[in-house]
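> model the structure of this input:
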Amino acid sequence: MHNSPSPSSTALHRSPLWLMLIGAAILVGGFAWQYAYSSGGAEPGVAISPPTHDETVSAKSETAVFAGGCFWGVQGVFQHVQGVQRVVSGYAGGAADTARYETVGTGRTGHAESVQITFDPAKVSYGTLLQIFFSVAHNPTERNRQGPDVGTQYRSAIFPMNASQQRIAQDYIAQLDSAKSFREPIATRIESYTGFYPAENYHQDFLTLHPSNPYIVINDLPKVEELKRLFPQRYRIEPVLVKPAA
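Here you go, the predicted model:
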């Protein structure tokens, strides 16, 4: 995803040569998409059933924290969901003093690239956010990686904010696995929430601000299109941004 190398992640797709090759591929059209699927790029969304158990509305605003690989794409997907009020890219699972991009990139901090989602539960439930998370935001069957990005910092994880969220997440994973909704078992971990630390400013709203970035074109814009295809009633055209346009 990013330009800084780390010992626990693949480096080819971050190199200037890779960006040049993918940029050329995009210009010639179909080859770019063939490359995307053959090299761990965007995968089609998966139509899955909603959670059997979901929360009841008890507040005007709630928070969810998910980790699903590179936070650029996960943030971009949820910024297009009706009822979502704010989505911040950041780090969860580690300590405050290691919540920096270069340090997290080593894969040794316990952090995962994550998003903090503030939402109106009267408009979109926690269970619906989980459905979108599993269906289009990432591939929940990949362990300690996501597409071309490899390392524990790219793991699939849910950080419940309370007992209700934890129960809903646990039940939903069991439901999806029992129904064999995916070809492989779900690898998503449910981890204790110990804090969320916003990422550096240049990571915020990255998909919206850099739609022609080769990584975004190959790995993330297709996820937004899958959101629109599989959840047309949930899709919002204008994203809710961390830094609204002046």
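> going forward, measure contacts between C-alpha atoms and count neighbours the same way
OK.
> which helix or strand contains the residue nearest in space to the middle of the chain?
Centroid check for the chain by Cα atoms, centre = their mean gives Val74 as the closest residue, at 2.7 Å. Secondary structure from DSSP states H and E places Val74 in helix 71-78.
> same question for Gly23.
Following DSSP H and E, the helix or strand that holds Gly23 is helix 16-27.
> elements contacting that helix?
When contacts are defined as 3 or more Cα pairs under 8 Å, 6 or more residues apart in numbering; DSSP states H and E, helix 16-27 packs onto helix 30-38, helix 214-215.
> relative to the whole chain's centre, how far out is the longest helix seen in the chain?
Secondary structure of the chain per DSSP state H: the longest helix is helix 163-178. Offset of helix 163-178 from its chain centre (Cα atoms, centre = their mean, to the nearest Å): 18 Å.
> to compare with the earlier structure, here is another sequence to fold:
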Amino acid sequence: MALATFGAGCFWGVEYFFREVEGVIDCTCGYMGGKDSYTRYAEVKTGTTGHAEVVQVEYDPNIVSYQRLLEVFWQNHNPTTLNQQGGDIGSQYRSAVFFHDKQQKHQAEVAKLALIKSAKWGSRQIVTEVVPCQQFHQAEAYHQDYLAKNELPSCHISY
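Just a heads-up that it's a prediction; the model follows:
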């Protein structure tokens, strides 16, 4: 098994669309990229801790490639809005790929460059961070699989 970590706005929707991918074993909502060694939602939502809402994806690389996970990531959020996805505003909702090794870093950078060259977003700048994986803080239990547990429609938006 392997891990991938993505920030693409509210982690409820991010978790939802990754759970739909064949080869994904599990998804865990959490926080990454902040300055504190411990955090929780009440602090992260203030936007002052530096953490992003992320989903850590456990996947079987024999079934799904990291490249495919990157495609899902790019297809399901707007990588041109700095610190914002839809109505969620703040650095905790930033677009980020947290790579776990040099190969993931390379693949993420190549995918980002390909997206820029594709002109899919016109003249808008891709603001997605490609940064090293940091300490992962699992979000509170009520955030895990939130959309499915609460029978809410997906906040999945295809851009």
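> now what about the TM-score between them?
Remark: TM-score between the superposed chains equals 0.93 [TM-score structural alignment, normalised by the length of structure 2]; 156 aligned residues with a Cα RMSD of 1.3 Å.
> just to revisit the earlier point, where does the helix holding Val74 of structure 1 end up in structure 2?
Using TM-score structural alignment, helix 71-78 of structure 1 lines up with residues 11-18 of structure 2.
> list of residues touching that stretch?
Contact with stretch 11-18 of structure 2 is made by 7-8, 24, 27-30, 53-55, 57, 69, 72, 76, 143-148, 154-156, as judged by Cα atoms under 8 Å, 6 or more residues apart in numbering.
> what do you get for stretch 40-54 of structure 2?
With contacts defined as Cα under 8 Å, 6+ apart, stretch 40-54 of structure 2 is touched by 5-11, 14, 29-36, 39, 90-94, 137, 139-140.
> before we move on, what about stretch 95-114 of structure 2?
Contact with stretch 95-114 of structure 2 is made by 3-9, 66-67, 70, 79, 82-83, 126-134, as judged by Cα under 8 Å, 6+ apart.
> what stretch of structure 1 does that stretch fall on?
Going by TM-score structural alignment: stretch 95-114 of structure 2 matches residues 156-175.
> return the set of buried residues in the matching stretch.
156-161, 165-166, 168-169, 171-173, 175 (16 or more other Cα atoms under 10 Å).
> also stretch 125-142 of structure 1?
Going by neighbour count (16+ other Cα under 10 Å), the buried part of stretch 125-142 of structure 1 is 125-142.
> mind jotting down where the strands sit in structure 2?
Applying DSSP state E to structure 2 gives strands spanning 2-8, 24-32, 52-59, 84-85, 88-89, 95-99, 129-132, 137-138.
> go through those strands and pick out the most buried.
Stretch with highest mean neighbour count among those: strand 52-59 (a mean of 26; mean count of other Cα atoms under 10 Å).
> what residues in structure 1 pair up with that one?
Using TM-score structural alignment, strand 52-59 of structure 2 lines up with residues 112-119 of structure 1.
> that stretch vs structure 2, average distance?
Stretch 112-119 of structure 1 differs from its equivalent in structure 2 by a mean of 0.3 Å after superposition (mean Cα distance after the TM-score superposition for structure 1).
> distance from that stretch to the middle of the chain?
Worked out by Cα atoms, centre = their mean, stretch 112-119 of structure 1 lies 8 Å from the chain centre.
> next: stretch 66-83 of structure 2.
With Cα atoms, centre = their mean, you get 8 Å for stretch 66-83 of structure 2.
> what's the neighbour count on Arg126 of structure 2?
Just to correct that, residue 126 of structure 2 is Ile rather than Arg. Here the number of neighbours of Ile126 of structure 2 (other Cα atoms under 10 Å) works out to 17.
> re earlier: can you redo the strands of structure 2 as TSV with distance to Gly122 of structure 2?
Shown next, in TSV, are the strands of structure 2 (distance: least, Cα to Cα, whole Å):
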stretch	distance to Gly122 of structure 2
strand 2-8	20
strand 24-32	30
strand 52-59	26
strand 84-85	18
strand 88-89	22
strand 95-99	18
strand 129-132	19
strand 137-138	35
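> re earlier: in the superposition, what's the average offset of the helix holding Val74 of structure 1 relative to structure 2?
Relative to structure 2, helix 71-78 of structure 1 is 0.4 Å off (mean Cα distance after the TM-score superposition for structure 1).
> returning to what we had before: in helices, which of the buried residues of stretch 125-142 of structure 1 fall?
Residues of those located in helices (DSSP H): 126-132.
> now do Gln134 of structure 2 against Ala42 of structure 2, distance only.
Gln134 of structure 2 sits 20 Å away from Ala42 of structure 2, going by Cα to Cα, to the nearest Å.
> please say which of the two ends up with more neighbours.
Set Gln134 of structure 2 next to Ala42 and count neighbours by other Cα under 10 Å: Gln134 wins out with 15 against 8.
> how about the contacts made by the more buried one?
Gln134 of structure 2 sits in contact with 32-33, 98, where contact means Cα under 8 Å, 6+ apart.
> average distance between stretch 110-118 of structure 2 and structure 1?
Taking mean Cα distance after the TM-score superposition for structure 1, the mean distance separating stretch 110-118 of structure 2 from the aligned residues in structure 1 is 0.9 Å.
> what about Phe11 of structure 2, neighbour count?
Neighbours of Phe11 of structure 2 using other Cα under 10 Å come to 26.
> ditto for the one 5 residues further on
Using other Cα under 10 Å, Tyr16 of structure 2 is surrounded by 20 other residues.
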